[in-house]
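# structure here, sequence nowhere to be found:
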């Protein structure tokens, strides 16, 4: 038996934007916070219960060309409760260097935590960067240099207190992601289950059962996507 742990957050990274609904408004707001505002380093926290699609939303923001054009370098770090600080720092350094097409530093794998922090701070000191910490346990604030280059840190978390403690300046923001309203939940389900944007695409004989399934998802984007994708390969005759 394999003892490898599968991280379900990986699925959220690869949902196609065309398969989503209700993402335009929050995506635009987050992009605006990223590219505008104070020149000082600021944080943007996306907070909400598991399954709302925090990772999916932030990934669409992170990949947006408007965002890419505004920053010199960027990194996406997925964090767990059991993370090792050194591994996290090495991953950040490697991503930042790769995005700038700079060669990775020699001896990175044997550097101490202090050496890694010093290298990271030195490298980012005069750069405009964006860093995403997915499902973060808040520790990174003191690792990053306090600069005036419009750099941004985006955080996803289920915990209100983590989001609040991440905000230390007037230019920091918290976005509370909410469940999809019933109409958007149904539209998303139809997109995934029937590959259609029409609300009436559901066969009449299946509509009551399908609606009950969608209701049980309680507006959770990832649950609706998983349900619709599963039903899309099933026989829909009734």
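Arrived safely, thanks for sending. Everything numeric in this text was worked out from a predicted model, so none of it was measured.
# from here on, contacts and neighbour counts on C-alpha atoms
Fine.
# quick one: contacts for the residue nearest in space to the middle of the chain?
In the chain, the centroid-proximal residue (C-alpha atoms, centre = their mean) is residue 55; its distance is 2.8 Å. Residues in contact with residue 55 (C-alpha atoms under 8 Å, 6 or more residues apart in numbering) are 9, 12-13, 134, 156.
# cool, residue 155 as well?
So residue 155 contacts 43-46, 132-136, 163 (C-alpha under 8 Å, 6+ apart).
# this is the comparison structure:
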């Protein structure tokens, strides 16, 4: 008897229940479409709320998460499908009237489809509970533009190739470049960073400027911004720990620390070094090679001033066609020599004199001789006491009004 009851129960489960469900599509036709309209309205409200949040974040410079954008696309598809079903012309054939009998098959099909769409709409709405809809993208502060003439300078090509070779060497984790102020170290670092990105040598490439009086928090923030890491109001130690953990999540990363004047505490800064993160490489620049040795670089390269020929090539490319004027060229050559092969000086002077008349060039040469004499005297009294940034500022003052 128990066996018969069990069999009867299974028969009812596989026959009566499905049959009842099919009949419910006919009986609850209007209720199903009413439910569909209500659910669609709810989903539209949720969609509008998310869209408003997305727009607010967009105005703040943030990028929408892919999962949020995909959800919005799915919402539009679901609402479009629901609207298409609600506007289906076959609805006119499913109601009862004196003159016609309802089309049972069509009524069943439409009601059944409405039930399925309701479930889909409910499911999609449930997936739209986002704690955040957008993120602040990592900054790319690596300059995408280098001095065009720099690409034609053999001395720069050679050292660039040497640096890239060192960065590709799995046994080398710390590389240094040193040279006089204004010799072009920062420009070279930007160029190396672009090559590393183009060749995809690292998953991330970031640059931070250290300077003569480094601010640890500023350096930490500069690196963090490029990695999409946001700090709260934390101590240097806490920031260092968070930055350290963030860097270690990268499979490979190149960190460029430009313009180091003295030993920098990498651990306090939050930069893993050596065997702690084998895929984290450091490229540092300094005016003094002794500083790089204190930082334990494994490979170091000296960036020299430009040769006389390269000095003129760069000056000529920046000053424009005026330098080819027979009346100006002699003066231009003298002025270029006064730049002493330092790209920063060349750029400052050449751009200041570009397309100027002869009297401006002659006046500039006179002022330039006097200006550089004063600068050299100051530097002689205090080695490197006058930075090339100061030189550039002085040159701008010399050429002011021309």
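Ah, there it is. Keep in mind that what you see is a predicted model, and the values were worked out from it rather than measured.
# picking that back up, which strand or helix spans the equivalent of the residue nearest to the centre of the first structure over in the second structure?
Aligned counterpart of residue 55 of the first structure in the second structure: residue 186 (TM-score structural alignment). Element membership for residue 186 of the second structure, per DSSP states H and E: helix 185-198.
# list the buried residues in that helix.
By neighbour count, with 16 or more other C-alpha atoms under 10 Å as the criterion, the buried positions of helix 185-198 of the second structure are 185-194, 196-197.
# before we move on, back to that, so which of the contacts of residue 55 of the first structure sit within strands?
Counting by DSSP state E, the part of the contacts of residue 55 of the first structure found in strands is 134, 156.
# now a PyMOL select for only the buried ones of the contacts of residue 55 of the first structure.
Those of those that count as buried under 16+ other C-alpha under 10 Å are selected in PyMOL with:
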select buried, resi 9+12+134+156
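# rebuild the contacts of residue 55 of the first structure as CSV, extending it with distance to residue 96 of the first structure.
What follows is the contacts of residue 55 of the first structure, written out as CSV (distance: C-alpha to C-alpha, whole Å):
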residue, distance to residue 96 of the first structure
9, 22
12, 22
13, 19
134, 16
156, 20
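# which other residues reach stretch 108-127 of the first structure?
With contact meaning C-alpha under 8 Å, 6+ apart, stretch 108-127 of the first structure is reached by 72-73, 85-86, 89-90, 93, 143-147, 149, 151.
# filter the residues you listed down to the buried ones, ChimeraX style.
Selection command for ChimeraX covering only the buried members of the contacts of stretch 108-127 of the first structure, criterion 16+ other C-alpha under 10 Å:
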select :73,86,89,90,93,144,145,146,147,149,151
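# let me see the ranges of the helices in the first structure.
Ranges of helices in the first structure, per DSSP state H, are 9-13, 24-35, 54-62, 65-70, 85-99, 113-124, 160-166, 182-194, 204-217, 221-232.
# mean distance of the fourth one to its aligned residues in the second structure, please.
Okay, so that is helix 65-70 of the first structure. Mean deviation of helix 65-70 of the first structure relative to the second structure after superposition (mean C-alpha distance after the TM-score superposition for the first structure): 4.0 Å.
# and if you look at the third one?
Relative to the matching residues in the second structure, helix 54-62 of the first structure has an average distance of 0.8 Å after the fit, by mean C-alpha distance after the TM-score superposition for the first structure.
# how big is the angle separating that helix from helix 221-232?
Here helix 54-62 of the first structure points in a direction 100 degrees away from that of helix 221-232 (axes from the mean of the first three to the mean of the last three C-alpha atoms, to 10 degrees).
# could you do the fifth one as well?
Our comparison of helix 85-99 of the first structure with helix 221-232, counting by the same axes, to 10 degrees, yields an angle of 70 degrees.
# can you redo the buried residues of helix 185-198 of the second structure as a markdown table with distance to residue 114 of the second structure?
Formatted as a markdown table, the buried residues of helix 185-198 of the second structure follow (distance: C-alpha to C-alpha, whole Å):
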| residue | distance to residue 114 of the second structure |
| --- | --- |
| 185 | 68 |
| 186 | 65 |
| 187 | 64 |
| 188 | 65 |
| 189 | 62 |
| 190 | 59 |
| 191 | 60 |
| 192 | 60 |
| 193 | 57 |
| 194 | 55 |
| 196 | 55 |
| 197 | 52 |
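# looking at these, which is nearest residue 107 of the second structure?
residue 197 (61.1 Å; C-alpha to C-alpha).
# what count of nearby residues applies to the closest residue to the closest one other than its chain neighbours?
Among residues not flanking residue 197 of the second structure along the chain, residue 205 sits closest, at 7.0 Å (C-alpha to C-alpha, 6 or more residues apart in numbering). For residue 205 of the second structure, the count of nearby residues is 24 (other C-alpha atoms under 10 Å).
# what does residue 167 of the first structure give?
Residues near residue 167 of the first structure, counting by other C-alpha under 10 Å, number 17.
# pretty sure it sits against residue 173.
Yes. Assessed by C-alpha atoms under 8 Å, residue 167 of the first structure is found in contact with residue 173 at 7.0 Å.
# okay, and the common contacts of these two?
Shared contacts of residue 167 of the first structure and residue 173 (C-alpha under 8 Å, 6+ apart): residue 43.
# for residue 54 of the first structure, see how far away the aligned partner of residue 256 of the second structure in the first structure is.
By TM-score structural alignment, residue 256 of the second structure lines up with residue 132 in the first structure. Using C-alpha to C-alpha, to the nearest Å, residue 132 of the first structure is found at 12 Å from residue 54 of the first structure.
# who touches both of those two?
Taking C-alpha under 8 Å, 6+ apart as the contact rule, residue 132 of the first structure and residue 54 touch no residue in common.
# contacting residues around residue 17 of the first structure?
Contacts of residue 17 of the first structure (C-alpha under 8 Å, 6+ apart): residue 60.
# ugh, typo on my part, it should be residue 345 of the second structure
By C-alpha under 8 Å, 6+ apart, the contact set of residue 345 of the second structure is 182, 339, 388, 391-392.
# take those and map them onto the first structure. Which survive?
Shared with the first structure under both residues aligned by TM-score structural alignment, their matches' C-alpha atoms under 8 Å, the contacts from the contacts of residue 345 of the second structure are 182, 339.
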